[in-house]
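Participant: Pasting a predicted model and its sequence here:
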Amino acid sequence: MPHPSVAKAELHCHLEGAADPALVRRMGRKYGLDLSGLFAADGSYAWTDFTSFIKAYDGAAAVFRSFEDFSELAETYLAASAAEGVIYTEVFVSPDFARRAGISYADYLGGVSAGMDRAEANFGIVGRIIPLIERHHGPEAAVAAAQTAVANLLPRVCGFGMAGDERLFHPREFAPAFKIANEAGLPLTSHAGELCGPESVQDTIDSIPVKRIGHGVRSIEDPHLVRRLAEEGIVLECCPGSNIALGVFPDFASHPFVRLRDAGVKVTLNADDPPFFRTSMGREYAIARDAFGLGEDDLLAVTATAIEAAFCDEATKALLRSRAGLPRDFARD
């Protein structure tokens, strides 16, 4: 693991995708659910490709059904992250998921926020929440999700985003939903450039005023796009462990994290759906050290970039800089 003095900050994690298998099994027993096929022999989640990953993700997510369940999920993930030196994390939640799970969005969101409250009080880690569109449900559902999000702006809600299958629909079709969120004061992010190539990123930044892109790593295939990302200061929420697990790149030697950084693109490290990809924030920083050759100052610069790109308020950023031991202008050097 990286030196414990390197504080870590995460901008890209799907809450249900962060559910530890042991917690999911316990919740399954609580509700008397049949979870056969969800786990491999070693106790990890069983999946082989993107389609089976989504099925496993949905199976694990389905065990969380109440305010208390989501509170425990959030607290458990943040506590585990804090043990690895994470001082800040933003998690994605979905109004569409709450509807499908049969829980009110207010209870869903309130549970997550309550869990974050306990994690911050007990472990010092600061948590924030980003509601998002599930792209594969289409533009009309996206507008409804945005309306739900802006009607429930708890203090820990800090942004708005989009995940889901980027092969479906054009980003411009989601502009009305993002407009609702943006006009409510929520900064924007969107997944792009993971399953699809650089045109997905290009179309997204042309259509939606995003400050960050989830993944975005396939931007490396278009030098003009790489220059644009650098010039416009659009931050990439990179998830190397996820990218290798899902076959976006064959190995870490092929991953463009360092090339993007060296081209002036702002890059961060994130765990995405950590137990599904056998990763964690500690492992992501270890990958950057061992596979990408980043030293302690390089890793601290990644954390500084994440803090500057975080969707939280300036007072929280100042606290995080202090806790990370960053000089005020570190990320701007």
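Facilitator: Received, thanks.
Participant: CA only for contacts and neighbour counts going forward, please
Facilitator: Fine.
Participant: so residue 101 touches residue 65, yeah?
Facilitator: Yes. If you go by Cα atoms under 8 Å, residue 101 and residue 65 touch, sitting 6.4 Å apart.
Participant: quick one, strands of the stretch 1-150 of the chain?
Facilitator: Along the stretch 1-150 of the chain, counting by DSSP state E, counting those that start in this stretch, strands occupy 8-10, 86-93, 126-134.
Participant: Next up, the contacts around the residue lying closest to residue 242 once chain neighbours are set aside.
Facilitator: The shortest distance from residue 242 to any non-neighbouring residue, by Cα to Cα, 6 or more residues apart in numbering, is to residue 277 (5.8 Å). By Cα atoms under 8 Å, 6 or more residues apart in numbering, the contact list for residue 277 reads 241, 242, 245.
Participant: Next one for the comparison:
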Amino acid sequence: MPDWCHTEPKAELHIHLEGSVFPQTLNRLAHKKGLPQVAEDFYDFRDFDGFNQCLMHVLGLLTTEEDYYRLALDFTDRQASQNIIYTEAFFMPYLHLVNGGHFEAIKQGLEAGFKEAEAGRQVRVRLLFNLPRGLDREAGFKTLELIEKYKWDRVLGIDLAGKEGKGDIAPRADIFAKARSMGLKTVAHAGEFSPASQMAETLRLLKPHRIGHGLSAINDEKVIETLIKTGVCLEMAPTSNLLLGAVGDISDHPLPQLLQKGVKVVLNTDDPAFFKTSLNRELDLVHNEMQVSEKDLKRLIRNGFEQAFGF
């Protein structure tokens, strides 16, 4: 990767807080609770089910205000170390509540960590609350109630996340409509493991401002036309897609083609701890392995700021 990429100010728009807890942090949390340590290869899963097992382990270790403070502090420091000056991070509050957490403690811990890490330097973190597909519609409405009740200005909107399934879009259309009526921004994971037809349904029914992943768009010119016409941006994360099996080989990744067709694309890490990656590594990957030019690297970085909701 060209040297300038390391020092260039960057934005990241598709990164999960819970997927950014590296083994060192996990072990600090486990030690405090008298729980077993994890090995360095803890995140060496082979499929989406293995990914979810790791996620549930992380959730089980995040239980106190201090834990969330440490999560936010470590996360922001790591972003700043790559000169990522603006981040919109995903967080799934409802799963934490189901796991026994209390939202007041979660909010206070995260806010304290973010504020401390942001103080005195040009780095900001904003949040988008995930609606997990694995939970019912009530989880979506309950998440909107949290946003309405607590008036946390760090929260910009919502995202539909989790393993895609047939028929999981239409039941959430009214949740997304309510979110828009509340002035919230909306994102939906789509086209990662599902066909372009389901991505088209997501665009039509949920009307998201951005799409997470969107790989299958390359298979449908009408979907590509819709993305270009509406300006909906794709948040792409090549290493994530490779390790979860959404693409068989990095050379099969559609990012370069979609970029050349005029689709707005931003580059991200998704779950950097789980996938052992960083935004600088992703830039290196698309340049060296996917033949994305330096000009288009600059375009990807610029898109990160232009497609941000709160920069």
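Facilitator: Received the coordinates, thanks. This one's a predicted model, so the numbers in the text were calculated from it and none came from an experiment.
Participant: tm score of chain vs chain?
Facilitator: Both chains were compared after superposition, and using TM-score structural alignment, normalised by the length of the second structure their TM-score is 0.94; 309 aligned residues with a Cα RMSD of 1.7 Å.
Participant: Translate the residue nearest to residue 242 of the first structure into the numbering of the second structure.
Facilitator: When the second structure is aligned by TM-score structural alignment, residue 277 of the first structure is paired with residue 275.
Participant: so how far is residue 84 of the second structure from its match?
Facilitator: 18 Å (Cα to Cα, to the nearest Å).
Participant: what do you get for residue 50 of the second structure?
Facilitator: 29 Å.
Participant: Between those two, point out the one with more neighbours.
Facilitator: Per other Cα atoms under 10 Å, whichever of residue 50 of the second structure and residue 84 has more neighbours is residue 84, with 24 against 13.
Participant: How much space separates the more buried one from residue 60 of the second structure?
Facilitator: Applying Cα to Cα to residue 84 of the second structure and residue 60 of the second structure gives a distance of 28 Å.
Participant: same deal with residue 74 of the second structure?
Facilitator: Computed as Cα to Cα, the residue 74 of the second structure to residue 60 of the second structure distance reads 18 Å.
Participant: Likewise for residue 231 of the second structure?
Facilitator: Using Cα to Cα, residue 231 of the second structure is found at 39 Å from residue 60 of the second structure.
Participant: Equivalent analysis for residue 140 of the second structure, please.
Facilitator: Using Cα to Cα, residue 140 of the second structure is found at 21 Å from residue 60 of the second structure.
Participant: Please say which of the two ends up with more neighbours.
Facilitator: residue 140 (24 against 14).
Participant: What residue in the first structure is paired with that one?
Facilitator: Match for residue 140 of the second structure (TM-score structural alignment): residue 142.
Participant: Could you pull up the contacting residues of its match?
Facilitator: The contact partners of residue 142 of the first structure, by Cα under 8 Å, 6+ apart, come to 133, 134, 135, 174, 177.
Participant: and whichever residue in the first structure pairs up with residue 156 of the second structure, how many neighbours does it have?
Facilitator: Alignment note (TM-score structural alignment): residue 156 of the second structure maps to residue 158 of the first structure. Residue 158 of the first structure is flanked by 21 other residues according to other Cα under 10 Å.
Participant: go on, residue 257 of the second structure?
Facilitator: As a burial measure, residue 257 of the second structure scores 12 neighbours (other Cα under 10 Å).
Participant: and the counterpart of it in the first structure, how far is that from residue 88 of the first structure?
Facilitator: When the first structure is aligned by TM-score structural alignment, residue 257 of the second structure is paired with residue 259. To residue 88 of the first structure, residue 259 of the first structure is 26 Å away according to Cα to Cα.
Participant: now swap in residue 53 of the first structure and tell me
Facilitator: 27 Å.
Participant: and the gap between the closest residue in space to residue 31 of the first structure that isn't next to it in sequence and residue 102 of the first structure?
Facilitator: In space, residue 31 of the first structure comes closest to residue 63 once its chain neighbours are excluded; the distance is 7.6 Å by Cα to Cα, 6+ apart. As defined by Cα to Cα, residue 63 of the first structure lies at a distance of 12 Å from residue 102 of the first structure.
Participant: for residue 323 of the first structure, same thing?
Facilitator: In this view, residue 323 of the first structure and residue 102 of the first structure are 39 Å apart by Cα to Cα.
Participant: Show me the helices in the stretch 151-300 of the second structure, by range?
Facilitator: Per DSSP state H, counting those that start in this stretch, the stretch 151-300 of the second structure carries helices over the ranges 173-181, 196-206, 221-230, 238-243, 255-260, 272-275, 279-288, 294-306.
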